[in-house]
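Trainee: missing the sequence, but the structure's below:
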């Protein structure tokens, strides 16, 4: 079950700091015909919306970004989501290509706005997995509208459940302040990760690729590294192997490394551990899971800080 208005508002809240920083209005408009509860894959839908809204914010320097939810008038069985922006726009000849991996609407965009062009490809794939489709309309210098149409499966609101007082969840334990390095090439995921940790005490550093991550490791002491595996150039496997080799050469305790991967097969987990990762999380990543992972890794981190590793004999 998905509480649709709540999910839409969650996306707006997560990305509101970005709109505030750029002085852009970020709005959510929900048509009254849209049901409150639907059946669907909440994680996939959430990732699609985050990708599209963060992409709109990235390429908009003034004006507004609007997330709209509607029910198709002639097709009440379809949910129509739109993300409208007043950004730089896209040439009509490039509208189909932007959904291909590593394709930017213009060769200068990656230099001026960042990102590798994977977000829209992932959005296209996720939309298809949910039985829908995504497309874009745009005019250079005016703005863009990204459309997502999905099957609408209405659902009656679930009954409210009151937990006995003794079963109420206890507040999370206080976590030590950690120095965290995120290695992630996709800017959308960088923003999302930073938003998740915004109210935490932890200090976050972001590396955009494997080589940059190794440079950070050589110059700064980190408690925890979240390593994206699928990156162009030096991937997460190779970056982790080089970090582990450098630690052994210097006689340093190993930093705790958690792999981030879109794959969830047993072989992928084995590959992550073979290269030196301590654990792995699958994308899309939820805030609660991230914070739980940080909390659970604290004991390992403290133990490793106290360890002494003899340097390699070269």
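Mentor: Yes, it's here. Keep in mind that what you see is a predicted model, and the values were worked out from it rather than measured.
Trainee: C-alpha from now on. contacts and neighbour counts both.
Mentor: OK.
Trainee: Excluding residues flanking it in the chain, which one is nearest residue 194?
Mentor: residue 204 (7.4 Å; CA to CA, 6 or more residues apart in numbering).
Trainee: Not counting its own residues, what contacts stretch 216-230?
Mentor: 178-185, 207, 235-237, 240, 243, 255-261, 301 (CA atoms under 8 Å, 6 or more residues apart in numbering).
Trainee: Quick one: end-to-end distance for it.
Mentor: Taking CA to CA, to the nearest Å, stretch 216-230 runs 19 Å from one end to the other.
Trainee: Buried residues of that stretch, list them for me.
Mentor: The neighbour-count check on stretch 216-230 (16 or more other CA atoms under 10 Å) flags 216, 217, 222, 223, 224, 225, 226, 227, 228, 229, 230 as buried.
Trainee: let's bring in a second one:
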């Protein structure tokens, strides 16, 4: 392989995402393998083959010639179909890059899908090094953005929230467009990130409704479709930009920084707990003292649960915390507690999830300290 080639990384990633998703869906046991093979190479370009092979159910011969047609679905009684657009989109994406798609399959033995693209060989990879060093300080700064996320899929919700929190943003999740509109009425947000396809109210309708109401903040569309027509529809609906799933942490940060130029809030960074405490109802002195004390106890129990790998204790404490935070309208912290509680119903309390709980404890500690500082004497 050359050290660097020039091509459309987003579209290639989307094709592989679809092919791997299909392979996993229709392979109840066995394995799925991704290979990258150099078929031909010259001084100027290289013909590459990405091959996704599975040991799944396979596809009948009579269906192979129709696989890449829109809305076609295999007739072999396979479960978990869908709209039948995935492979059609893959084919169109490959053609837009001058590539081709091929498939070989045998019922009962599995399938092999290949993407062939000839790409120019990059000539100056060292030029990228100074650019990354030059901006090495900026990416580490927390963005301090309040982000409304409209997403119906629980896994996608968790991934998006985790990514946003990792870059210092404060996400609040809505399960569809209607819920997003309700949340918009209750809190100020710096940005909206919306999935395109959602039940009840999709991303297009949500965007149009917000724009008609005079909302001017950036609205970013998230789609699994890398076709240019999809992007044009997003912009026509009033979205500021659109990005394609799966998106990396770096891509997400770049989009937020590009469309929210003042995203690094140094004042908030020097005022611990300010963002999480904003929007809360006014509390009397006794209530502030009580809340500071209960938060300290909650933090202690959460940290104990993480250390002892006691998922039940952590869930119970998060549930209790959610009620208290909701009662004082601490919506950002309430949302974070709810998200972690829901994740613990499906996932083990491993090091990764434990790290998220500890990060929440850090935010709670800042709020508790702020409350304590406001108590006279």
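Mentor: Yep, it's here. The shown structure was predicted, so the numbers you read here are calculated from the model rather than taken from an experiment.
Trainee: TM-score them against each other, please.
Mentor: Superposed pair, TM-score by TM-score structural alignment, normalised by the length of structure 1: 0.58. Supporting alignment: 251 aligned residues with a CA RMSD of 4.8 Å.
Trainee: For residue 156 of structure 1, give its distance to residue 236 of structure 1.
Mentor: Taking CA to CA, one finds residue 156 of structure 1 at 44 Å from residue 236 of structure 1.
Trainee: Which residue, neighbours along the chain excluded, lies closest to the aligned partner of residue 127 of structure 1 in structure 2?
Mentor: Superposed on structure 2 with TM-score structural alignment, residue 127 of structure 1 falls opposite residue 94. Excluding the flanking residues, the one nearest residue 94 of structure 2 by CA to CA, 6+ apart is residue 100, at 5.7 Å.
Trainee: Is residue 98 of structure 2 in contact with residue 119, as I believe?
Mentor: No - using CA atoms under 8 Å, residue 98 of structure 2 is not in contact with residue 119, being 9.2 Å away.
Trainee: Now for the residue nearest to residue 194 of structure 1, how many residues are close by?
Mentor: 17 (other CA atoms under 10 Å).
Trainee: For it, give me its contacts.
Mentor: Taking CA under 8 Å, 6+ apart as the definition, contacts of residue 204 of structure 1 comprise 179, 180, 181, 182, 194, 197.
Trainee: Save these as TSV, and put in neighbour count and distance to residue 41 of structure 1 too.
Mentor: TSV is the format used below for these (neighbours: other CA atoms under 10 Å; distance: CA to CA, whole Å):
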residue	neighbour count	distance to residue 41 of structure 1
179	16	33
180	20	30
181	23	30
182	24	27
194	17	24
197	15	24
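Trainee: Return the member of those residues nearest to residue 281 of structure 1.
Mentor: Set against residue 281 of structure 1, the nearest of the contacts of residue 204 of structure 1 by CA to CA is residue 182 (13.0 Å).
Trainee: Tell me the spacing between the closest one and residue 2 of structure 1.
Mentor: In terms of CA to CA, residue 182 of structure 1 sits 30 Å off from residue 2 of structure 1.
Trainee: any idea how far residue 119 of structure 1 is from residue 210 of structure 1?
Mentor: Counting by CA to CA, the gap from residue 210 of structure 1 to residue 119 of structure 1 is 19 Å.
Trainee: swap in residue 249 of structure 1?
Mentor: 37 Å.
Trainee: More neighbours: which of these two?
Mentor: The residue with more neighbours, out of residue 249 of structure 1 and residue 119, is residue 119; 25 against 15, by other CA under 10 Å.
Trainee: show me where the stretch 51-200 of structure 2 has helices.
Mentor: 61-64, 86-96, 128-134, 154-166, 177-186 (DSSP state H, counting those that start in this stretch).
Trainee: by contact count, what packs against the fourth one?
Mentor: Right, helix 154-166 of structure 2. strand 170-174, helix 249-259 (3 or more CA pairs under 8 Å, 6 or more residues apart in numbering; DSSP states H and E).
Trainee: ok, residues contacting that helix?
Mentor: By CA under 8 Å, 6+ apart, helix 154-166 of structure 2 touches 149, 151, 170, 171, 172, 173, 249, 252, 339, 343.
Trainee: Just the buried residues of the residues you listed.
Mentor: For the contacts of helix 154-166 of structure 2, buried by 16+ other CA under 10 Å: 149, 151, 170, 171, 172, 173, 252, 339, 343.
Trainee: With adjacent residues omitted, what lies nearest to the third one?
Mentor: Using CA to CA, 6+ apart and skipping residues adjacent in sequence, the residue nearest residue 170 of structure 2 is residue 146, 4.7 Å away.
Trainee: what's the neighbour count on residue 121 of structure 2?
Mentor: 19.
Trainee: Might one say that it is in contact with residue 45?
Mentor: Yes - between residue 121 of structure 2 and residue 45 a contact is recorded at 4.9 Å, counting by CA under 8 Å.
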